[in-house]
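Trainee: Show me the folded form of this:
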Amino acid sequence: MEAGAEPFLLATVRDISGLKQAEAALTESRDLLQTIIDTAPIGVFWKDCNLRYLGCNKVFAKDAGMAHPLDVIGKDDYQMAWAAQAQYYRADDQAVMASGIARLFYDALHKSPSDQPLWLRSSKIPLRNQDNEVFGLLGIYEDITVRKQAEEKLLLAASVFTHAREGIMIAKPDGTIIDVNDAFSHITGYSREEVQGRNPSILNSTRQEKDFYTTLWRDLVDKGHWSGEIWDRRKNGEVFAAIETISAVRDIDGHIQHYVALFSDITPIKEYEKRLEHIAHYDALTSLPNRVLLSDRLRQGMAQSRRRGKRLAVAFIDLDGFKAINDNHGHKAGDLLLIDVASRMEQTLRAGDTIARLGGDEFVAVLIDLDDTETCLPMLGRLLAAAAQPVHIGDLVLQVSASLGATFYPQTEDIEADQLLRQADQAMYQAKLAGKNRYHIFDPEQDNRSRSLHESLEDIRRALAANQFVLYYQPKVNMRTGTMIGAEALIRWQHPEKGLLPPSVFLPVIENDPLAVEIGEWVIDTALLQMELWQAAGLHIPVSINIGARQLQQTNFVERLCALLAAHPNVSPGDLELEVLETSAMGDLAKVTQAIVAGRKLGVRFTLDDFGTGYSSLTYLNHLPVTQIKIDQRFIRGMLDDTDDMAILEGVLGLATAFRQQIIAEGVETVEHGTMLLQLGCELAQGYGIAHPMPANQIPDWSATWRPDPAWLGLPAVSRVDLPLLFASLEHSTWIAAVEAFLRGERKVPPPLDHRQCRLGTWLVADGQARHSAQPAFQAIDALHRKVHALAGELLELQAQDRNLEVQTRLGELHGLRDALLEQLKALAPGKSAVNGMGSL
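Mentor: This is a model prediction of the structure:
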């Protein structure tokens, strides 16, 4: 500025509004970008070339253990929460920047800061400047751990679906089938393609009523699941039983997405149950109700009589002259007569009445809805007339009569069902005394016999006080190994005048008297004392004891048992075994079960005695916690002569095996009985063929000297597949024995001669043809079988011509063919057990 000049101000003005707006926009854009990055549910970070963090979002900062994204800037991985894995992450980052190529969407398993498995899906992208030079790295990752776990669950579910043995079906909410597994196809016969898109009603067997399916769907809707038994139909039309569970699968909002059904085919179990239930409730010979079903129907009838104000009659029927039929014409004729008489008596009854066979030639009829006593009399007459009708069996005409005793309910005093039966039995006895072929009505006034019973009870009570009772012991053995496994204690009365009396003389008298408990405790105490004496002599012999229903159901049973054991501390409770009759369990199953459970806690073992007599059902095996089953001796004694007994025995053995119960057989009277039992898989036994009951002092010598029959030692069981051959061969041997008996005049009727009608012949054309037709021995067996039947026919023809000497001479030919046939059966049998099985016939 020149001197004297006027001062002035020079100002330059530039409009920067646009710049400010751009800066504000940039800031806003940057803030928006940061907001977006922070809002994203994934981790985002970026680094420089030195692998130090330039920035990140909030998700990343939180994972890194930092409070704010700004806290991450300038730090490296060694300063993050994952310091232990820093080297791995840095190496991976360097590889991406070095290659200059982005690495996108790759999954890797890591460890979280808390050392938990962590699945991440990551992408890493090199950052470039304007000169296309890499100056850093952008990383993005997502936590997919939950997704991976879900995938693993899906894979596991898919594996279970594919490999499960149960049938599985998945359906839409409307019931349309989406998918099924291989087991479904195996059970139903439908392939996956055949059922997809169809409704499960294709399996409907029509066995269930409409109400069944209404309840099923109501449970699915209300409870979300249903389970139970259902009858379905296979593709081939066959109906099968299934145990099935259906569940509704819902989404997060509670809406049903689909249904899943799992089921197993239980048809074999159902068929077995049906067979066993029939055996349990019906007589095997006549198909009439047995004692169990009779007891149930009698109780129902008594309750119905009380409700309706009507009377009920119980008629006890015993056939007259039946024993002579058996003795003169054989048991087969006797059985046929029983079947015919039972059927005729049943036909005389009204709907709602019941007639049952108790056993032998004894029957009981229950007649309901009677107005008075006189109404019943014509019915009793019809029963007697039906029993007395002639029965035609082949050329024979057989005839018996019947003695019948009847009693009525209700009576002036309360009375139980078993008392009614005893009254009817007493009345039947009176009918027999009066001349048979008549009925007798029970008169309560004649029940003065109770005085005689009281006198008998007093005699028994005095005998107990005078130590007149003794225990005999029957050894129990393992027939295969030859070892003695224990003994059964059996009570006898050493009567001062009548000698040694069996239990059948006095035990029925005390059955319903408290004296039964006293004698039962005496038996246990005496047996425990004897076990102590044997132990002192160096013998370890477990002892089993029969225990009556009355004693078992005493409220203090376990307390008394504990006291008896405590009195003999040297005896292990496990060496005491209590045998419970099936009839004892019938009275109060829950109470008996409770007593057995408590007894087992003391260490005492329990056996279900006389199993298979017709009283048993699945209930007893399923609920009674016994450790052993004793097969009733009537089946053992008859199994070699009666194929029905053999079939029942095999079924009982199968049932016991299915319930994992140890089995022992009583009534082994011959070597053949033992051999057959061993082949059927039962190796524990007792019976007269092993040893008679004996005094305690004879047991040590018997135990030291007894040896099993050589045929028993090491004899293996026959495989189940060869049992039909064994049974057929047994029946054939029985058939040959029957032919010989007829030829010797010991049998009235010859056995059937048609070779196609015997069991061996049936086996040859069915199972034998299917399994063994390729074996050379099979054709020889068929030819020998025909020759045996042909020769038997010739011998019977010779006898009809009174050429008996020639018949006896040619019996050797029959034996020769029999032995040749058995030798071929041995050759046919696939294993040692089957060979031994054939050789024992």
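
Trainee: Only C-alpha atoms from now on, for both contacts and neighbour counts.
Mentor: Will do.

Trainee: Buried residues, stretch 429-443. List them.
Mentor: For stretch 429-443, the buried set under the neighbour-count rule, 16 or more other Cα atoms under 10 Å, comprises Tyr429, Gln430, Ala431, Lys432, Lys436, Asn437, Arg438, Tyr439, His440, Ile441, Phe442.

Trainee: Please report how far the second one lies from Pro378.
Mentor: Between Gln430 and Pro378 the distance, using Cα to Cα, to the nearest Å, works out to 19 Å.

Trainee: what about the helices in the stretch 351-500 of the chain?
Mentor: All helices of the stretch 351-500 of the chain, identified by DSSP state H, counting those that start in this stretch, fall at 373-388, 417-433, 449-465.

Trainee: what helices or strands is the last one leaning on?
Mentor: With contacts taken as 3 or more Cα pairs under 8 Å, 6 or more residues apart in numbering; DSSP states H and E, helix 449-465 sits against helix 503-510, helix 515-536.

Trainee: would a markdown table of those helices with mean neighbour count and distance to Asp219 be doable?
Mentor: Listed next are those as a markdown table, based on neighbours: other Cα atoms under 10 Å; distance: least, Cα to Cα, whole Å:
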| stretch | mean neighbour count | distance to Asp219 |
| --- | --- | --- |
| helix 503-510 | 14 | 53 |
| helix 515-536 | 19 | 51 |
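
Trainee: export these to TSV and tack on distance to Asp447?
Mentor: Below are these laid out as TSV (distance: least, Cα to Cα, whole Å):
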stretch	distance to Asp447
helix 503-510	15
helix 515-536	21
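
Trainee: closest to Asp782 out of the ones you listed?
Mentor: Across those, Asp782 has its closest neighbour in helix 503-510 (50.0 Å, Cα to Cα).

Trainee: Now do the strands for the stretch 301-450 of the chain: every range, in order, please.
Mentor: 311-320, 354-359, 362-370, 391-393, 396-398, 401-409, 438-441 (DSSP state E, counting those that start in this stretch).

Trainee: closest to Ser544 out of the ones you listed?
Mentor: Comparing those under Cα to Cα, the one sitting nearest is strand 354-359, at 27.2 Å.

Trainee: To check against the first, give me the structure of this:
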Amino acid sequence: MNKTHWDESGLFQAILDKCPVGIAVIDYEGLYLTVNPAYCDIYGYTKSEMLNHSFTMIFPAEAKQSVLERHQKFLAEGIRLGGEWPVLHHDGQQMTVFSESVTFYPDKGLPARLVYVQNITERKKAQEQMRIAAAVFEASQEAIVVTDGENNIISVNPAFSILTGWSLEEVKGHNPREFKSGRHQRSFYIEMWQSLMNTGQWMGEVWDRHKNGTEFLKELSISVIKDPDGNVINYVGMFSDITLRKKQEELIWQQANYDAVTGLPNRHLFQSKLEQAALHASRTSHLMALMLIDLDQFKSVNDSMGHRAGDELLGCVAMRLLKCAPGADCIARLGGDEFAIIISDINEPSACTGIAHNILKELEASFAINGETMFVSASIGISIYPTDTENLEDLFKNADQAMYAVKNSGRKSFRYYSRALHDAIHARLRMIRNLRKALEENQFEVYYQPIVSLKTGHITRMEALVRWIHPTQGIISPDIFIPLAEDTGLIVPIGNWIANQAIKQLSYWRKKYNPELKMAINLSPVQLRSQEFDDISWIQTLQREGFHSGAITIEITEGLLLNSETRVNHNLKMMHQAGIQIAIDDFGTGYSSLAYLRKFNIDFLKIDRSFVEDLQGVGYELCTAIIAMAHSLGLGVIAEGVETEEQKKLLIELGCDYIQGYLYSKPLPVAEIEKLLILPMHDNHSV
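Mentor: Below you'll find the predicted structure:
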């Protein structure tokens, strides 16, 4: 074909140039004979870049050969061809075009093809998006409802029918308000529509009604669809049923913020309430009180009756606390047997006094738990914000310190935090640190006080008593540091050390002075509660020394037997079997009971010094009764605090077995007490 036959200035080319549809003429060899501007625009080439070049330039490289072969085949067969084709833009981007071509024979030469092309890339994308949207609409797990501009339903997806029970046929043409639950007030829907009109969107939680009549909570989002002129043509709502999720969230929130045993706020929620109350107090210039309440001896309930009974008791205590402080900002259980109360808007600290008294009084009444009658008391510490401190952590510490001050002074009371208390607490902490250091540096020394037989007048026993020889403060009284040692558990290593020293000293004295000499060692309740018999180090020392039965006597208090526990009972039984005698110290000052004297194989009663001091008064009758009772039970009696010959004489008349006191000797270190072991006994009282 003669390419010069194409006259670009001719009428045909003029028509091509003005045509809005892309048009090209391609010869048998596949070369462009002519292209119009619309065709060039579709592919991004200039006319000169396309003329006399193969039309395969617009196809991917791997498709060029097959496309050319089909082109020549279609020309030879004279087939009209139309369809969609993936092609490439000049910049490499893929496009989709629709083309139609017809075969013609210019100048009776080889056939050529006249091609009409439209760029349908965007339309194809839109169709794909519509296809995806339709698939999403059908497959979405979220319910979708589409309404017209009058808010009447025109379409719903399958998830809508599953979640609500309504089919499209049942709801089409209806307004969604027909399915509302009735839980929301009219103002709720007014605000919803105001948001839709102002912003074109609304999101929130709505209670609706299922087809079966049940109500469910849905998380709903509504979007407004408008035409180019701004007129509303559709509303699209998407929602999911969150009823179960909400219940689970509420349960999780409940578990995270409330105590399962008492139903009271827990420590987490309490902290939030405390912060809110402090902020309120700062804004209003009122006072806020924090009360910490710790139950006394609650552990014994768990130990004796089990944790289930303990939990039931805690629940009953919580109910009484709610009754005592109905106007409190928060009554919480912080954990264990510790509770807290926040009182806001008080004008003076003493406003909490009445509540504290009410709590103590209310807890005095017995509790009926599992058919058993129980009693419980409490120690209460109170700190005031912002009077005591503006730091909430310090506020809690202050109340805690006040509470423990109550416990240390006898429990069953309340106390306000004060600077004096703060100083006392810190002094106590220093003492505890020094006590630990004393144990590490061997600052303790065992003193001994003789126990004299009234039948023979001889020293038959020694009582081992510890003294703390402080490097700068001198001798520190046991009355000061023993309670601290018991509170901190240091009494266990201190007590074991004392017993070991005393046993070794007895072994030495028996060999040198008196083979029948015996030793009394004081044991704290903490020692008997915190150690198993086989783990008590001084028992092993005693066994190594090979002492016969009765060489060692342990002195314990009446209270230990009254509140005895399984481990205590076992330890006392094993000690008795090991030949260790047991004496009740300060007898008559506690809750005396004949039953436990038999049950625990008691060997001696030690009459408290207060009775001996009053031998000229009522103490005489008390000592008479104690000695007579002890002898009737086969027990020995030791009178403490004997200081005069008159007291000694009266005790001899009453039949007392042993005496101990300053009449013979005060507690002395080893070097000085040994002098008494070598002196004639008639000279001992002059010491």
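
Trainee: if we can go back for a sec, quick one: closest of the helices and strands packed on helix 449-465 of structure 1 to Trp82 of structure 1.
Mentor: Here helix 515-536 is closest among these (Cα to Cα), at 74.5 Å.

Trainee: Return the distance of the helix or strand following that closest one from the chain's centre.
Mentor: Per DSSP states H and E, the first helix or strand lying C-terminal to helix 515-536 of structure 1 is strand 543-547. Centroid separation for strand 543-547 of structure 1 versus its chain: 26 Å, with Cα atoms, centre = their mean, to the nearest Å.

Trainee: Where does strand 543-547 of structure 1 end up in structure 2?
Mentor: Aligned using TM-score structural alignment, strand 543-547 of structure 1 spans no residues in structure 2.

Trainee: Show me which positions of that strand end up buried.
Mentor: Val543, Ser544, Ile545, Asn546, Ile547.

Trainee: Also stretch 495-507 of structure 2?
Mentor: Result for stretch 495-507 of structure 2 [16+ other Cα under 10 Å]: buried residues Gly495, Asn496, Trp497, Ile498, Ala499, Asn500, Gln501, Ala502, Ile503, Leu506, Ser507.

Trainee: can you give me the strands for the stretch 501-650 of structure 1?
Mentor: Using DSSP E, counting those that start in this stretch, the strands found in the stretch 501-650 of structure 1 span residues 543-547, 576-581, 605-611, 628-631.

Trainee: Could you say which of these is packed most deeply?
Mentor: Highest mean neighbour count among the strands of the stretch 501-650 of structure 1 (mean count of other Cα atoms under 10 Å): strand 605-611, with a mean of 25.

Trainee: Just tell me the aligned range of it in structure 2.
Mentor: Counting by TM-score structural alignment, strand 605-611 of structure 1 has no counterpart in structure 2.

Trainee: Repeat that for stretch 759-766 of structure 1.
Mentor: Residue correspondence for stretch 759-766 of structure 1 in structure 2, counting by TM-score structural alignment: none.

Trainee: can you check stretch 638-657 of structure 1 too?
Mentor: Using TM-score structural alignment, none of the residues of structure 2 align to stretch 638-657 of structure 1.

Trainee: roughly how far is that stretch from the heart of the chain?
Mentor: Its chain's C-alpha centre and that of stretch 638-657 of structure 1 lie 18 Å apart, by Cα atoms, centre = their mean.

Trainee: try stretch 493-513 of structure 2
Mentor: Relative to the chain's own centre, stretch 493-513 of structure 2 is displaced by 49 Å; criterion: Cα atoms, centre = their mean.

Trainee: next one: stretch 441-449 of structure 2
Mentor: Its chain's C-alpha centre and that of stretch 441-449 of structure 2 lie 45 Å apart, by Cα atoms, centre = their mean.

Trainee: Stretch 343-363 of structure 2 too?
Mentor: 28 Å.

Trainee: Select, out of the strands of the stretch 301-450 of structure 1, the one closest to Pro503 of structure 1.
Mentor: Closest approach to Pro503 of structure 1 among the strands of the stretch 301-450 of structure 1 (Cα to Cα): strand 354-359, 20.6 Å.

Trainee: Which stretch of structure 2 lines up against the closest one?
Mentor: Using TM-score structural alignment, strand 354-359 of structure 1 lines up with residues 330-335 of structure 2.

Trainee: which residues are contacting that stretch?
Mentor: 259, 262, 264-267, 270, 273, 321-322, 339-343 (Cα atoms under 8 Å, 6 or more residues apart in numbering).

Trainee: now, which of those sits nearest Glu372 of structure 2?
Mentor: Nearest to Glu372 of structure 2 among the contacts of stretch 330-335 of structure 2 is Thr262, at 19.8 Å by Cα to Cα.

Trainee: What lines up with that closest one in structure 1?
Mentor: Here Thr262 of structure 2 is matched to Thr286 in structure 1, going by TM-score structural alignment.

Trainee: What is the burial count for the nearest residue to that match once chain neighbours are set aside?
Mentor: Of all residues not flanking Thr286 of structure 1 in the chain, Ile339 sits nearest, at 5.0 Å (Cα to Cα, 6 or more residues apart in numbering). Residues near Ile339 of structure 1, counting by other Cα atoms under 10 Å, number 15.
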